[in-house]
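In: The following block contains a protein sequence and its predicted model.
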Amino acid sequence: MGNLRIRAKHQPFEVAALVTTPICGILLLALDVRPPSVQMSMPEPIQVGWEVALVVVGLGGLLGILWPGQLSTGLGVELASVLVLGTITGMYAVALVAVAGEQGVVAASLIAAVPAGSFWRAAQIAVDLRCLAKGHQCSTHRRVVGGVT
């Protein structure tokens, strides 16, 4: 069996998104305000679920990144979180375009970068988990140890 090198777990844009999402979810819940596009395009229970999901996904994703135990468990938690993050931010982008039409395209395009990045990261994690399961060297992966690749 060769050396197994896993892609660095600390992706700065992913971490920034995961730190921001629970803050947004908590503010939406605490202030009891919602973007008009969400109010108009989603039924009330879906709106509340969307807000709660923002909190859970952000905290869950950070937990997966910082998981002190087995690497595969942390990657699995992170994978679930980024998949749901991609889904719920994609919902928002679609809601924005559905309500605002052409006026919302620019904002929705920027927001759509979050699901694109989330699904990209999910694919990376899936490859990492596959390599871990097979226990062989994957040359496209690297593990950052002590800041050195």
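Out: Looks like it arrived, so ask away.

In: okay, CA-based contacts and neighbour counts for the rest of this
Out: Will do.

In: now the helices for this protein?
Out: Along the chain, counting by DSSP state H, helices occupy 12-31, 36-41, 44-65, 71-100, 105-111, 113-134.

In: Spatially, which residue comes closest to residue 38, not counting chain neighbours?
Out: Nearest-residue entry for residue 38: residue 95, 6.0 Å, with adjacent residues in sequence omitted and distances by Cα to Cα, 6 or more residues apart in numbering.

In: mind checking how far the one you found is from residue 37?
Out: 6 Å (Cα to Cα, to the nearest Å).

In: again, but for residue 131
Out: Applying Cα to Cα to residue 131 and residue 37 gives a distance of 41 Å.

In: ok, now residue 69?
Out: Residue 69 sits 41 Å away from residue 37, taking Cα to Cα as the criterion.

In: Residue 89 too?
Out: Taken as Cα to Cα, the span from residue 89 to residue 37 is 13 Å.

In: Pick out whichever of those two has more residues nearby.
Out: residue 89 (22 against 18; other Cα atoms under 10 Å).

In: Which residue is the nearest non-sequential neighbour of the more buried one?
Out: residue 115 (6.0 Å).

In: Likewise for residue 42?
Out: residue 95 (7.8 Å).

In: before we move on, back to that, got the contact list for the residue nearest to residue 38?
Out: By Cα atoms under 8 Å, 6 or more residues apart in numbering, the contact set of residue 95 is 37-38, 41-42.

In: what's the nearest residue to residue 92 if we skip its chain neighbours?
Out: residue 38 is the one closest to residue 92 (Cα to Cα, 6+ apart), at 6.9 Å.

In: Second structure for comparison follows:
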Amino acid sequence: MGYLRIRSRHQPFEVAALAMAPVCGGLLLLLGGRPTSVRMAMPVPIQIGWELGLVLVGVGGLLGILWPGRLATGLGIELASVVVFGTISGMYTMALLVVSGRQAIAAASFSTALAVGSLWRAAQIAIDLRRLAQASQCIAVEPAEGGVP
């Protein structure tokens, strides 16, 4: 097996998006000022879940990136966060398009890019976790001189 290459976990766009998510979710929860598209397209429990999801994915994603322990654990936490972040972003895109149609093309394009980027990062992390698992299976213990393993 060749070199084990794990993609950098300090990707500035991902970190910025994950850092902003709990700020947005927290402000939405505290101020109660939901976007019209969200109010019209989602039932209230889903709206609250969407806002809480923003807080949780931001905090969870940053925790995964900064995880001080095992690399696989941090990557797993980050993976879960970016998958949910992509889903939440996609929910917002759908709400925008359903309620506002073509008038929401610009906003929907940005939230779609966030969803696609999140899911792309999730695929990268899944590949890295697979490589890490394969590398851990390839580690062989060399016998001591004249000894048996």
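Out: Now that the structure is in, tell me what you want to look at. The shown structure was predicted, so the numbers you read here are calculated from the model rather than taken from an experiment.

In: What does the TM-score come to for these two?
Out: Scored against TM-score structural alignment, normalised by the length of structure 1, the superposed chains reach a TM-score of 0.89; 136 aligned residues with a Cα RMSD of 1.0 Å.

In: picking up where we left off before, same list (the contacts of residue 95 of structure 1) but as CSV, adding distance to residue 52 of structure 1.
Out: As requested, these are exported to CSV (distance: Cα to Cα, whole Å):
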residue, distance to residue 52 of structure 1
37, 17
38, 14
41, 17
42, 14
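
In: Now rank these by neighbours and give me the top one.
Out: residue 38 (21 neighbours).

In: my guess is it contacts residue 96, does it?
Out: Yes. Residue 38 of structure 1 lies in contact with residue 96 (Cα atoms under 8 Å); the separation is 7.4 Å.

In: Report the contact partners of residue 24 of structure 2.
Out: 54-55.

In: Burial check on residue 20 of structure 2, number of neighbours?
Out: That count, for residue 20 of structure 2 with other Cα under 10 Å as the rule, works out to 16.

In: so how far is residue 102 of structure 2 from it?
Out: On the measure of Cα to Cα, residue 20 of structure 2 and residue 102 of structure 2 end up 26 Å apart.

In: for residue 34 of structure 2, same thing?
Out: 20 Å.

In: So for those two, which sits in the more crowded spot?
Out: For residue 34 of structure 2 versus residue 102, neighbours defined as other Cα under 10 Å are more numerous around residue 34 (16 against 11).

In: For residue 76 of structure 2, see how far away the more buried one is.
Out: Note on residue 34 of structure 2: its distance to residue 76 of structure 2, by Cα to Cα, is 31 Å.

In: for residue 41 of structure 2, same thing?
Out: In terms of Cα to Cα, residue 41 of structure 2 sits 32 Å off from residue 76 of structure 2.

In: try residue 92 of structure 2
Out: Residue 92 of structure 2 is 25 Å from residue 76 of structure 2, by Cα to Cα.

In: The two - which one has more neighbours?
Out: Higher neighbour count among residue 92 of structure 2 and residue 76: residue 92, with 22 against 17, using other Cα under 10 Å.

In: The more buried one touches residue 111, doesn't it?
Out: Yes. Applying Cα under 8 Å as the test, residue 92 of structure 2 and residue 111 come out as touching, 7.0 Å apart.

In: Return the residues in contact with the residue positioned nearest the centre of structure 1.
Out: Centroid check for structure 1 by Cα atoms, centre = their mean gives residue 82 as the closest residue, at 2.9 Å. By Cα under 8 Å, 6+ apart, the contact list for residue 82 of structure 1 reads 57, 61, 118-119, 121-122.

In: need those in JSON lines with neighbour count, can you?
Out: Converted to JSON lines, the contacts of residue 82 of structure 1 look like this (neighbours: other Cα atoms under 10 Å):
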{"residue": "57", "neighbour count": "26"}
{"residue": "61", "neighbour count": "28"}
{"residue": "118", "neighbour count": "24"}
{"residue": "119", "neighbour count": "19"}
{"residue": "121", "neighbour count": "20"}
{"residue": "122", "neighbour count": "21"}
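
In: Just the closest of those to residue 47 of structure 1, please.
Out: residue 57 (15.2 Å; Cα to Cα).

In: distance of the residue nearest to residue 92 of structure 1 from residue 54 of structure 1?
Out: From residue 38 of structure 1 to residue 54 of structure 1 the distance is 14 Å (Cα to Cα).

In: just residue 72 of structure 1 next, same as before
Out: From residue 72 of structure 1 to residue 54 of structure 1 the distance is 23 Å (Cα to Cα).
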